[in-house]
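S.K.: Sequence first, predicted model second:
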Amino acid sequence: MIKILLFAELQEQTGLDEISVDKAGLTVSELKTWLMENYELPTLNNSMIAINESYASETDRLKDGDIIAFIPPVSGG
């Protein structure tokens, strides 16, 4: 299983802060596509990505037990 952590507006859009899925073997890009199709997350492409607390790229492949976080840009003042 892969644990997906969602923050800020992604939490608001889904009503969830965490999703667990059996998607080991997918790339980050493939997982993002699946999430956008299944959870209607139009702003997901703007998010920073971390796997196991280290920044990741779209081509990184997910392994069973990974924790992937999608962190949207935050503005404030």
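M.R.: Received the coordinates, thanks. If you're wondering where the values come from, they're calculated on a predicted model, not measured in any experiment. Residues are numbered from 1 along each chain as shown.

S.K.: all contacts plus neighbour counts: C-alpha atoms, from now on.
M.R.: Will do.

S.K.: Regarding stretch 69-77, how distant is the last residue from the first?
M.R.: Between the opening and closing residues of stretch 69-77 there is a gap of 24 Å (CA to CA, to the nearest Å).

S.K.: Buried residues, that stretch. List them.
M.R.: Taking 16 or more other CA atoms under 10 Å as the neighbour-count basis, stretch 69-77 is seen to contain the buried residues 69, 70, 71, 72.

S.K.: put this beside the first:
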Amino acid sequence: MLTVKCFARYRDLLGFTEQTCATAATLGDLLMDPRFERLPKDALLAVNQTFADRATPLRDGDEVALMPPVSGG
């Protein structure tokens, strides 16, 4: 199982703060799940607290974080 955590406005957008999901081969495969269809393409993604892209392989027990892009000046 994977743990998926949503941060900031993604909590409201996706309707959860933390959820468990079946293990997927890659982060991109996980995000194909209908639960994530509203996730913007520019979302910041992390696996086990390290920024990742959709090609990142996943393993049972991984933690995935979904975060909005950060802006600042």
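M.R.: Received it, and whenever you're ready, just let me know what you need. Nothing here was measured: the structure is a model prediction, and the numbers come from that model.

S.K.: hmm, back to that, so which of the buried residues of stretch 69-77 of the first structure is the closest to residue 30 of the first structure?
M.R.: residue 70 (13.8 Å; CA to CA).

S.K.: Figure out the helix or strand that the residue nearest the centre of the second structure lives in.
M.R.: Taking CA atoms, centre = their mean, the centroid of the second structure lies closest to residue 66, which sits 3.8 Å from it. In this structure, residue 66 of the second structure is located in strand 63-67 according to DSSP states H and E.

S.K.: Pull up the aligned stretch in the first structure for stretch 3-17 of the second structure.
M.R.: Stretch 3-17 of the second structure corresponds to residues 3-17 in the first structure, going by TM-score structural alignment.

S.K.: I meant to write stretch 46-64 of the second structure there.
M.R.: Equivalent residues of stretch 46-64 of the second structure are located at 50-68 in the first structure, counting by TM-score structural alignment.
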